[in-house]
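S.K.: let's see this in three dimensions:
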Amino acid sequence: MGNIPAVTDADFDAQVLKSDKPVLVDFWAEWCGPCRQVAPILDEIHAAHGDKITILKMNVDENPVTPASYRVTGIPTMHIYQNGELAKTIVGARPKAAILNELADYIA
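M.R.: Got it, this is the predicted structure:
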């Protein structure tokens, strides 16, 4: 789906927690309809703001460890990590304007 790179349980620490810029991780699954609604929106945000925030996708079916450790119980869930810490959680499909509003502090 789209141009957003995937992150796995194995490389989560290196790609997300050790990143020098904010990282949005989209927890998703193939069978999730709302996840498919959010995907093109995140592609657009990735294209427009990829220099300020890294956007990665994590398939929860293929990578169960990280979502469980961050108590991701429903998808789509988007987590924003900054300086190795979970800074914000966005749960559920949202329109582009709402997601951009949530990201305002990180892409300004």
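S.K.: every contact and neighbour count from this point should use C-alpha atoms.
M.R.: OK.
S.K.: what are the boundaries of the strands in this protein?
M.R.: 23-28, 54-59, 77-82, 85-91 (DSSP state E).
S.K.: packing partners for the last one?
M.R.: Using 3 or more Cα pairs under 8 Å, 6 or more residues apart in numbering; DSSP states H and E as the contact criterion, the secondary-structure elements in contact with strand 85-91 are strand 77-82.
S.K.: quote the end-to-end distance of stretch 7-15.
M.R.: With Cα to Cα, to the nearest Å as the measure, the first residue of stretch 7-15 is 7 Å from its last.
S.K.: please generate a structure for the following sequence too, so the two can be compared:
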Amino acid sequence: MTLTAVTDADFGTEVLAADRPVLVEFTADWCGPCRMLAPVLAEVAAEESTRLKVVQLDIDTNPETVSRYAVLSAPTLMLFRSGEPVKSMVGARPKRRLLQDLEEYLEPALTGH
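M.R.: Take a look at the predicted model:
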């Protein structure tokens, strides 16, 4: 699964107006740790699709959003909820740790009862 790419132009609709929390990876083609993180984020996106949307934003081609959220390094992961950034993390991390870092911000999974 590849992650959805967002841009300065559609950041508002894709991230700020989303109906669930959105994890944005601020990434770049030249960033080694970003490439290491990509399969982890793809797994998280697939497994948590009911609770979380995961997207990528290229820091080199979207300076407006990068400067609005003061992103200084890649990869930066920023979690948005109801249009507001609620958590920011810098650097690659294993899936288990990423899920632990995000857990308190995600809605409980809906069960089929």
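S.K.: TM-score for these two?
M.R.: Between these two chains, after superposing, the TM-score reads 0.95 (TM-score structural alignment, normalised by the length of structure 1); 107 aligned residues with a Cα RMSD of 1.0 Å.
S.K.: ok so, going back, any chance of the strands of structure 1 in TSV, plus distance to residue 97 of structure 1 and mean neighbour count?
M.R.: Converted to TSV, the strands of structure 1 look like this (distance: least, Cα to Cα, whole Å; neighbours: other Cα atoms under 10 Å):
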stretch	distance to residue 97 of structure 1	mean neighbour count
strand 23-28	16	25
strand 54-59	17	22
strand 77-82	15	21
strand 85-91	13	15
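S.K.: run through the helices of structure 2 in chain order.
M.R.: 11, 32-47, 63-68, 95-103 (DSSP state H).
S.K.: in contact with residue 77 of structure 1, which residues?
M.R.: Applying Cα atoms under 8 Å, 6 or more residues apart in numbering to residue 77 of structure 1 gives the contacts 26-28, 89-92.
S.K.: in JSON lines, list the strands of structure 1 along with distance to residue 42 of structure 1.
M.R.: JSON lines is the format used below for the strands of structure 1 (distance: least, Cα to Cα, whole Å):
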{"stretch": "strand 23-28", "distance to residue 42 of structure 1": "9"}
{"stretch": "strand 54-59", "distance to residue 42 of structure 1": "8"}
{"stretch": "strand 77-82", "distance to residue 42 of structure 1": "10"}
{"stretch": "strand 85-91", "distance to residue 42 of structure 1": "13"}
